[in-house]
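In: sequence and predicted structure below; questions after.
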Amino acid sequence: MQDLSPQPLRDDEIDLVELIQSLFRQKYLILVVAGLVTLAAAAYAFFATPSYEVQSVLRPVEQGRLDELNGTGIYQLSPDEALGRVAVGLSSYEARLQFFRDHQALFAGLPDSGRTLEQAFEEFNRSAFSMLQPDPKKTNNLSGYVGLSLTYPEGVDGVAVVNGLVSAVIQAERQRVAADLQVLIANRLAALDNNIEAARASYEASKQAQIAALLEEDALRKAQLRDELQALRVELQTRRENRIKQLDEATQIAESLGINKPTTPSAMADARGQGQVYRTEVNSREIPLYFMGVQALSAERQALRERESDDFSEPRIAEIEKELALLGNNRQVEILERRKDEDLYLKDLAQWRQEAAQLKGIRFDSEDLQLVRIDRVALEPLAPVNPKKVLVIGLGGIAGLMLGVFLALVRNLMRTRGGKVSSTQ
């Protein structure tokens, strides 16, 4: 049968009632420790250097605010892109450092520990500045914004720092946009000048090529006509020489027949009584030259030998000489060479000059450019964010009570062990 009688407590078991009684007996120790810790926390809360937090929030502007810039035709900037550029400037370490250098009076409250200007700003920038941006997981376009938050110690003009840095970044971005616009205009003007010069060079080359082609065509035609003229003259000379030879033969025949003056076969037949015979022989062909008689044949032969030129006997020679005379001056070449304002003949020149005039006429004032809309400017904070006095004092009280209880437990444990050792002895 099981023994249900109470068992004595073992030495290592804790009597909860006795523990609570022990803590109650040491309540003054607990209260003193808790009071001291709470007092220390209160001293820290009231005497620690307070830090403050300010914020500035920027949002995209309306599309119309950028119409003047986009209206130039060579620079396009959307409201979101403008906000992004300002956000990059606000997060830029270089921009913040430059503002720190230019406005050191605003940071006079920073502790001076013998560090360089860059080292002091590095520590301040790491812990003080933070960017405010919407959650990238949200796709609501109405939530687009960017902000700058600054946590600063007492003695630093945080409001002026945030507002001044925002203004400096916006102004720097305005100047950067204006500089980019001027670069684009200069590059486009240079491209137009290059196009015009290239068109002029191309036109000059094409004109010279056209002149060369015309002159070459004329030269070829002249050479062909001269060859034809020479061939015709050789042919005429050959004809004349052949004619002289024919006349020589006919003269010999006429002399042998005793024909001195021109006659006909019929007349000779009548004179000699043999007309029927001659008619039969000569009716089927031309009358031979020797019937012209020695006198006529000799006269023609003498004239042919004394002839200096046969050109008059061929009409084609006159036509060739006329065409050669016309080819002596190419009027189209003369007109091309006499052109004065050759830019008038350049294709697209008017369009390029119009575009260049429009680019040169752009007058853009970056001071009137509104890149972002300041939705919230930094204002003087109503209270510091650190230290939070009530929270610090409350945590100090709780920590003091816990420390007091811990010390009371340790003290009670030491007494218990000391009593056991004495009883054992």
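Out: Here it is on my side, so go on. Residues are numbered from 1 along each chain as shown.
In: make it CA atoms for all contacts and neighbour counts henceforth
Out: Noted.
In: helix, strand or coil for F364?
Out: Each residue gets one of three states, and F364 gets coil by DSSP: H, G, I helix; E, B strand; the rest coil.
In: in the stretch 251-400 of the chain, which spans are helices?
Out: Remark: helices assigned in the stretch 251-400 of the chain by DSSP state H, counting those that start in this stretch are 265-272, 275-282, 293-306, 315-327, 331-337, 349-360, 389-424.
In: tell me which of these sits most buried.
Out: Mean neighbour counts were taken over the helices of the stretch 251-400 of the chain using mean count of other CA atoms under 10 Å, and the top value, a mean of 17, falls to helix 293-306.
In: against that first model, consider the following:
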Amino acid sequence: MVWQQKVLILFVTVLVGAVVIACAFLVRPEYQVSSVLRPAAINELDALNRSEIYQLPPGEALIKVGASLESYETRLGFFRANQKLFSKFERPGRTLEQSFEEFNYNSIKLVIPDAKKSGSLSEYIKLEMNYPEGIDGVAILNGFVQYAIASQRQQITADMEVIVKNRLSELAGRLDAARSNYDTDKAARIATLSEADDLKRAQLQDELKALRAQLKTQRGDRVAQLNEAIGIARSLGIQKPATPSSLGEAGSRGSQQVMRTEVNNQQIPLYFMGVDALLAERAALLQRKSDDFAEARIGQIAKELQLLLANREVEILKLRKNEDLFLSGVQPLRAEEVRLRNLNVDMSGLKLVTIDREAIEPLGAVKPKKVLFIIIGLVFGLMLGLVVAFVRGTVQNRREGGLDAALLPRSSSFAKKNLLASVDGK
């Protein structure tokens, strides 16, 4: 039954195949390009890592670039900076962001393989882009990769500048703290020295005053002793210096002159000096205006007071001009400050990743697959033709069966009439 309708089957198959083939050739072709990024060599990031400011291993740099490639902000920035490349995505009545959404949602895909599942020997990032005919996908993808790398490089440069600035501010703060401590120590040292001088000066002045009072008292006591001795010497008639033995023999021997030597460990009373000597000493004491020469310590005190008029250490401390030279423990801070100010890392030539494969013009479209479309269309047309032929044959059979059933009663009644007529004729 189906074979009898082979023409119908062939017709349906050809018709469906023609429609599918037309669709395959009328659908706008879609192409695909890809780019592969791998970690940069260690020496490419050596200058940055040696700066001791920003540590960036190659694997981490690749992750940062991958995050930049996936960033909505980076993609929108590239879209805005290269609107000529995306003119085909623009539609009347659409905003720039809406046109970008179409591109961002349907076009670019970031592929990060799982090393455990794929068995890859090294890390890499793959970026795929699907685009319709008439768009320069190669320029878009390669430009986007370069834009993302440059964007990440600028971000690292900005981070470096902020870190260096913060560290310089921290060093400046620590140096200011060291200067403040130095000023405090210096002021405390000057105060300590001045206080010590004031204390020493006051002690010496007190000692000088006490010594002068002591000498004055001693002079008064000496005058009193001399007055008493003068009275005794006058009563004894001792006009000139004498000794106890000479005084005893003066009245017994008359004019006999005798020279004696007397050894005595007893102190001879003062009146034996005689009235003349005692009066002379008293007169000298009464005429004395100062007793300072009588005590050697007074001269030494005057010397020490003179030295205390000026503290040379305090003067030197106050005359210091470049006080930063005397700060203690700041040499490492200054060295670090100089190092940071002279830090010269060429960020413009910093290679964050290695572009293992750039996007190139594809050999053919990935969509639609025309051969597959044609095969599927022919198979579907054949199946549809078979179904149509089967349905048509079934319908025809049912109609024929109904017609036979309607004709059968009429033929049987006609046969009966013929049979009766033949019987009657006999």
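Out: Right, received. Where do you want to start? Note that the structure is a prediction, hence the values are computed from the model and not measured.
In: closest to K137 of structure 1 out of the helices of the stretch 251-400 of structure 1?
Out: The closest approach between K137 of structure 1 and any of those, judged by CA to CA, belongs to helix 389-424 at 33.9 Å.
In: TSV please, covering the helices of the stretch 251-400 of structure 1 and showing distance to E173 of structure 1.
Out: Putting the helices of the stretch 251-400 of structure 1 into TSV (distance: least, CA to CA, whole Å) gives the following:
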stretch	distance to E173 of structure 1
helix 265-272	120
helix 275-282	117
helix 293-306	102
helix 315-327	70
helix 331-337	54
helix 349-360	22
helix 389-424	42
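In: just so I know, which of those helices lies nearest L214 of structure 1?
Out: Scanning the helices of the stretch 251-400 of structure 1 with CA to CA as the criterion, the closest one proves to be helix 331-337, at 7.2 Å.
In: quick one: closest of the helices of the stretch 251-400 of structure 1 to A186 of structure 1.
Out: Counting by CA to CA, and looking across all of those, nearest comes helix 349-360 at 8.7 Å.
In: helices or strands next to the closest one in the packing?
Out: helix 158-257 (3 or more CA pairs under 8 Å, 6 or more residues apart in numbering; DSSP states H and E).
In: buried stuff in stretch 365-373 of structure 1?
Out: Buried residues in stretch 365-373 of structure 1, defined by neighbour count with 16 or more other CA atoms under 10 Å: 366, 369-372.
In: from what I see, A41 of structure 1 and K388 are in contact.
Out: No - between A41 of structure 1 and K388 no contact is recorded; they are 10.8 Å apart, counting by CA atoms under 8 Å.
In: sorry, back to before: most widely separated two among the buried residues of stretch 365-373 of structure 1?
Out: The most widely separated members of the buried residues of stretch 365-373 of structure 1 are S366 and V372, with 13.3 Å between them, by CA to CA.
In: the counterpart of A18 of structure 2 in structure 1 sits in which helix or strand?
Out: Correspondence of A18 of structure 2 to structure 1, assessed by TM-score structural alignment: L39. Taking DSSP states H and E as the definition, L39 of structure 1 sits inside helix 27-47.
In: R320 of structure 2 pairs with which position in structure 1?
Out: Taking TM-score structural alignment for the superposition, R320 of structure 2 sits opposite R339 in structure 1.
In: and what of A41 of structure 2?
Out: In structure 1, the position corresponding to A41 of structure 2 is occupied by E62, as judged by TM-score structural alignment.
In: how near is the nearest residue to that match once chain neighbours are set aside to K138 of structure 1?
Out: In space, and not counting its chain neighbours, E62 of structure 1 is closest to P79: 6.8 Å by CA to CA, 6 or more residues apart in numbering. As for P79 of structure 1, its distance to K138 of structure 1 is 19 Å (criterion: CA to CA, to the nearest Å).
In: and for the counterpart of F293 of structure 2 in structure 1, the neighbour number?
Out: Here F293 of structure 2 is matched to F312 in structure 1, going by TM-score structural alignment. The local packing of F312 of structure 1 (other CA atoms under 10 Å) involves 9 other residues.
In: which ones are touching F312 of structure 1?
Out: Contacts of F312 of structure 1 were listed using CA atoms under 8 Å, 6 or more residues apart in numbering, and they are A318.
In: at 7 Å what do you get?
Out: Taking CA atoms under 7 Å, 6 or more residues apart in numbering as the contact definition, F312 of structure 1 lies against nothing.
In: against A45 of structure 1, how distant is it?
Out: With the distance defined as CA to CA, F312 of structure 1 ends up 133 Å from A45 of structure 1.
In: same deal with L403 of structure 1?
Out: According to CA to CA, L403 of structure 1 and A45 of structure 1 sit 19 Å apart.
In: repeat for A213 of structure 1
Out: The value you get for A213 of structure 1 to A45 of structure 1, if CA to CA is used, is 99 Å.
In: got it, and R285 of structure 1?
Out: For R285 of structure 1, the distance to A45 of structure 1 under the criterion CA to CA works out to 152 Å.
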